[in-house]
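J.: pasting a predicted model and its sequence here:
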Amino acid sequence: MNTVIAFIIIFGTLVFFHELGHLIMAQRAGILCREFAIGFGPKIFSFKRKETVYTIRLLPIGGFVKMAGEDPEVIEIKPGHTVGLLFNEQNEVEKIILNDKEKYPDALVIEVEQIDLDHAMRISGYEAGNEDILTGYNVSQTSFYIADGEEIQIAPYNRQFGSKTVWQRIKAIAAGPIMNFILAYVILVALGFIQGVTVDDPVLGKLTKDGRAAEAGLMQGDHIVSINGEKMNSWTDVVQTVQKNPEKKMNVVIDRDGKESTVQVVPEAVKADGKSIGRFGSYPPTENGFLKVISSSGTTVISTAGLILTNLQKIVTGQFSLDMLAGPVGIYDMTGEVAKQGVLTLMQFAAFLSINLGIVNLLPIPALDGGRLLFLFVEAIRGKPINREKEALVVFIGVAFLMLLMLVVTWNDIQRLFL
């Protein structure tokens, strides 16, 4: 149960901030955002604030922001349809009733002759009993359809995604992955202030209770001067020397409060990558300085992103292994293992996943944010958008590829768990 809760909280948080980035920049551009959703499938909770419906859906495996104009409008009114009209104080059409018109006795019922709800925002038609008189009405910029008792805001062209400049659309799409990098950075900064950031000094950090260093009398804060006569200039030097001496006696010269002394330590032998290495039970030294935390957190985001990109490069160049990939099942299993190590380790794992989510979404694959950005950059260079039918075909192929990859990765995750 703890794993389920941890997975939902972490994955939900990453998706929330990713979609929040899209929502904020889309709204700033003036795009009508109909829905902000966490998860897919049936709605289990929803509320509306201003123009946007916020929903939580059953399957916690992603999310979306439904922007007007990205998909064909779900409602289309054609000449010959009969609709009801409700007006505001400016005598503009405020609501267009599609069915159940008997529930709105004050509505003016007309048979539509002409309608333009993109640019002109005008509807004209014939009233019952006045079939020979064609009357036109202005439609409010903030008008609604009413269908089956549900209100759906009408999106004039100037509120649709496609009406915005290329730069505005790029910002709305790129904001999702960028928000993931920002979230990872904030998490790492918080961790830095809580537990400090690692520094590469030859100084002992926190010691494990039953570790060989504590048993030998070493203490947190001891400065390692030399090991077996070899000068230690960094924590990296200390780690490498200890790893080379499993179950071997080492003469460790330390500086404690300005006084040097020699302590004998026998590193414990542990297995790593099929071979035995030494470990004496000490964490690296840490600092809590404000500037150190701020700069180190940024460096960690960059280095982690570089490591992920290196692994992706191996996949592209054929140095491929399914074990390098993990789907929802694999991430769920990893979350359970990490959760056992405490909240701070779980936060660090969340930061890594957030960086990973940001990078993966920027890959130039159709159906991902990176693929959409690629189309927008091509449009910016050409000076005109790509043919919608061609774009839709490429996106369909991209979605099919991602679904196939997800199935393969998920099956591999299941095999690792149960076979």
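T.: Thanks, I have it. A quick note: this is a predicted structure, and the numbers were derived from the prediction, not measured. Numbering: from 1, shown residues only.

J.: CA atoms for contacts and neighbours, from now on please.
T.: Will do.

J.: which residue packs closest to M121, ignoring adjacent ones?
T.: V139 (5.1 Å; C-alpha to C-alpha, 6 or more residues apart in numbering).

J.: mind checking the SS state of the one you found?
T.: Reduced to three states with DSSP: H, G, I helix; E, B strand; the rest coil, the structure at V139 is strand.

J.: my guess is it meets L85, correct?
T.: No - if you go by C-alpha atoms under 8 Å, V139 and L85 don't touch, sitting 9.7 Å apart.

J.: which one of the two is surrounded by more residues?
T.: V139 (26 against 23; other C-alpha atoms under 10 Å).

J.: contact partners for the more buried one?
T.: E92, V93, E94, L117, M121, R122, I123 (C-alpha atoms under 8 Å, 6 or more residues apart in numbering).

J.: just those now: which is nearest I146?
T.: Using C-alpha to C-alpha, E94 is the member of those that lies nearest I146, at 10.4 Å.

J.: helices or strands up against the helix or strand where that closest one lies?
T.: E94 belongs to strand 93-97 when assigned by DSSP states H and E. Counting by 3 or more C-alpha pairs under 8 Å, 6 or more residues apart in numbering; DSSP states H and E, the packing neighbours recorded for strand 93-97 are strand 82-87, strand 130-147.

J.: make CSV out of the ones you listed and add distance to R416.
T.: Below are these laid out as CSV (distance: least, C-alpha to C-alpha, whole Å):
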stretch, distance to R416
strand 82-87, 58
strand 130-147, 49
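
J.: looking at these, which is nearest to K171?
T.: strand 130-147 (24.6 Å).

J.: one step back: and among the helices and strands packed on strand 93-97, the most buried is which?
T.: strand 82-87 (a mean of 21; mean count of other C-alpha atoms under 10 Å).

J.: ok, structure two:
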Amino acid sequence: MFLDFISQSLPLGATEETGFVSALLTQILLWGQVALGIGLVIFVHELGHFLAAKTFGVKCEKFYVGFDVPIKIGPIKFPRTLGKFQYGETEYGIGILPFGGYVKMLGQDDDPRKAEQEAKRIRSGGEAGDGEEEVERLDPRSYPAKPVWQRMIIISAGVVMNLVTGVLFAAIAFGYGVSYNPAIIGGVSPGGPAWRAGIEPGGQVISVGELSDDQMHFREMRVAIVSEGLEYPDKPIDVAIRYDDGIRQYKLKTDPHPVDSDLRMIGITNPTSLKLSSETPALPGSVADGVLSEADGGASIIAYDGNEVRPNSIVPSTPFFDYLYSHPDKTISLTLERADNTTHTVELPPQQAKSIGFRYAISPITALVEEGAAAKAGIQVGDVIVAVNGNTDIDAYGLPLMLFASEGPVSLQLRRGQGEQSRTIDVELTAESSPQTLSTTSGIDGQIAINRFGFSYSPRATVATVMPNLLSKGSGSSDTELEPGDEIKEVRLILSDAELPKPLKDDRFAPILEQLREGWKADGPMPLGALVETIQLLPEGTPLRVFATRSPRGRVIESVATVQQDDRVWPERGLALTAVEATQTADSFASALSLGFREGKRRLADVFRFLQMIPKGRVKMRHVGGPLEIVNMAKNQAERGISPQLLFLTMLSMNLAILNFLPIPALDGGHMVFLIAEAIRGKKLDEQLEMRLTMAGVLTILLLMVVVFANDIMRRL
């Protein structure tokens, strides 16, 4: 989370002019690559129709990628095409509207307004037999003149081409080598299903539901979990995880995702490697930034406090992160191996926390690890921690530090129950072995947990204690002084751009500043933990306006607080470590085809599952992407390289194949329905009925296009 904004920054060129020209050329090439990729998928679809039609002697009058429709806005008339040429009897071109393509065959037109005219164009009067009506003849090179089985092949050829080329795209990608994040458990989110089940970091997921793969990609695992969770939210998912000591089986029921409750999750995070980012080895302003230099970019941690990293384990970084987060107040000696194979040692001190003058209260216990230390001690969900080893001065972010500092069993005093039914109980808690590979503050929904003690809780937006000399009290009025028990409702940055301290004028802080100017709100989507983490990034002295309410009357308290250095440590120290990546490369042509076929099959399954969930109400509009979202995804994948783009084209090909074969008139699937009906009846459907159904299909498609376009636009507002 800390480094998201850093990755958005771009290196500057030698001069502004050369930097602009270089960036412009890069963007032109990138968008050209995107257009070529999407255009290729459309082209091969139409090529399938074209080749099949030519094989059976059908005259093809036009072959277009994009639609050559007339567009006029006021007095401005746009050209119908971006380019066209005639070769033989066929006109080839690129239409002005890049949302598909078509092959215009003699006697066939998807525009219902032209269907009757097209039907007349291919008819000619025939000879009459003795006492018989005149037999109408069709142009032998027209599409309707061909037998039903030939027309079925022509209509389905586009889909077949997309299926075949989708597999080939993926095969080529695996031939180049596909970089991916392996489905390895880097950490488990506090309070989540995986955390409650006692799943430990350091294992490799090898099966999820019906998906089984020894080299499973993290993305594949996540898609399987989300799909299973959406389709069967109350059904546990079978998960198999391989550890260094063997395979463990779990049944996990998914939870709603805290950011989007319509999605589902089990709370597994992908692992971080021990390799420092080559561009930014440390977060600016952190303790790591003070001890690492540019020469350490791309270096790897090979030892810490005399403990050597075991590179052959499934997740070599697990012991390091456990050590780092379990010793937040200890200076750690790091041995680094640089890119030039030289080694040196740095001393990484603790990171001082920052605060805006008050501590946050602690919620009741929200979750327990099954068979964990807390559960064995008799602690229950809903219990409120009153004291730790007799100390009643506890708060949400101070509790983990108290527990890490404790040696031996910990005495907890808890309050159980509400009102007159409440009672105080004492328990003794003995820590168990459970790696702490994520910061105690890293829960996606703000929950905090110390894995070895087996319980989680949330920080509350309630003032637990006010810290002396840190909170700015403004005029000194009681209406500007925060007190224990006040409920924090909003925190907002009050500085204008001109008033920003110099460190904050760095463009990399723009997303944070925009978020804080809008204001963190207690009832908003961003958890309290995200606000506290954001404060760690702000320079000392940054003023924030705090709004709170005070019981019992709910009086609004407005105060100005400044970011100050705290007397506590913060678990994160600013190391900019990269994600774990692996590369899957086919070792032969047969292997590439096999992997390509597997990829195509999975993407087809994704489309079918998605379509099945729509009538069940499991899919919301915000989960649906239209043309703008497709182009955005294509751009993102093209930026990553040729293999990601090819895999995206596989996904797009499979989507186009299935969606285009849905039984909607005007789509290939609708034409196939008409042909099946003709084969069963032994004669064509009534032309007027077919025309009306086609018109209804066109209107349906146009309506869907308007909806998805509007959805794409709203997504970006």
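T.: Looks like it arrived, so ask away. Note that the coordinates shown come from a computational prediction; the quantities given were computed from them, not determined experimentally.

J.: after superposition, what's the TM-score, could you say?
T.: Here the TM-score for the pair of chains, by TM-score structural alignment, normalised by the length of the first structure, is 0.65; 318 aligned residues with a C-alpha RMSD of 4.3 Å.

J.: still on that earlier bit, out of the helices and strands packed on strand 93-97 of the first structure, nearest to L58 of the first structure?
T.: strand 130-147 (24.3 Å).

J.: equivalent range in the second structure for that closest one?
T.: Using TM-score structural alignment, strand 130-147 of the first structure corresponds to no residues of the second structure.

J.: show me how far that strand is from its chain's centre.
T.: Distance of strand 130-147 of the first structure from its chain centroid, counting by C-alpha atoms, centre = their mean, to the nearest Å, is 42 Å.

J.: picking up where we left off before, and the strand holding E94 of the first structure, what's buried?
T.: Under the neighbour-count criterion of 16 or more other C-alpha atoms under 10 Å, strand 93-97 of the first structure has V93, E94, K95, I96, I97 buried.

J.: the helix or strand just after that strand relative to strand 93-97, how many degrees between them?
T.: Under the assignment DSSP H and E, the closest C-terminal helix or strand after strand 93-97 of the first structure is strand 108-116. Counting by axes from the mean of the first three to the mean of the last three C-alpha atoms, to 10 degrees, strand 108-116 of the first structure lies at 100 degrees to strand 93-97.

J.: contacts for whichever helix or strand comes after strand 108-116 of the first structure next, please.
T.: Later in the chain than strand 108-116 of the first structure, the nearest helix or strand by DSSP H and E is strand 122-127. With C-alpha under 8 Å, 6+ apart as the test, strand 122-127 of the first structure has contacts from 108-117, 132-139.

J.: mind running it again at 7 Å?
T.: Strand 122-127 of the first structure is contacted from outside by 109-116, 133-139, using C-alpha atoms under 7 Å, 6 or more residues apart in numbering.

J.: from the contacts of V139 of the first structure, which is closest to V395 of the first structure?
T.: Closest to V395 of the first structure, out of all of the contacts of V139 of the first structure and judged by C-alpha to C-alpha, is L117, at 27.7 Å.

J.: correct me, but the closest one touches R159?
T.: No - applying C-alpha atoms under 7 Å as the test, L117 of the first structure and R159 come out as separate, 11.4 Å apart.

J.: looking at the two, which is more packed in?
T.: Each of L117 of the first structure and R159 has its neighbours counted (other C-alpha under 10 Å); R159 has more, 22 against 19.

J.: what does that one correspond to in the second structure?
T.: Using TM-score structural alignment, R159 of the first structure sits opposite R141 in the second structure.

J.: A helix includes that match, no?
T.: No - under the criterion used here (three-state DSSP), R141 of the second structure is coil, not part of a helix.

J.: for it, what are its contacts?
T.: Taking C-alpha under 7 Å, 6+ apart, one finds G57, V58, K59 in contact with R141 of the second structure.

J.: could you do S643 of the second structure as well?
T.: So S643 of the second structure contacts A173, Y176, G177, V178 (C-alpha under 7 Å, 6+ apart).

J.: all the helices of the stretch 151-300 of the first structure, in order from the start?
T.: 166-195, 212-215, 235-243, 290-316 (DSSP state H, counting those that start in this stretch).

J.: so which elements touch the longest one?
T.: Going back to what we said before, that points to helix 166-195 of the first structure. helix 2-28, helix 290-316, helix 343-361, helix 369-382 (3 or more C-alpha pairs under 7 Å, 6 or more residues apart in numbering; DSSP states H and E).

J.: for it, buried residues please.
T.: Buried residues in helix 166-195 of the first structure (16+ other C-alpha under 10 Å): 166, 168-193.

J.: burial count for E690 of the second structure?
T.: Neighbour number of E690 of the second structure under other C-alpha under 10 Å is 17.

J.: rewinding a little: which residues do V139 and L85 of the first structure both contact?
T.: Common neighbours of V139 of the first structure and L85 (C-alpha under 7 Å, 6+ apart) are V93.
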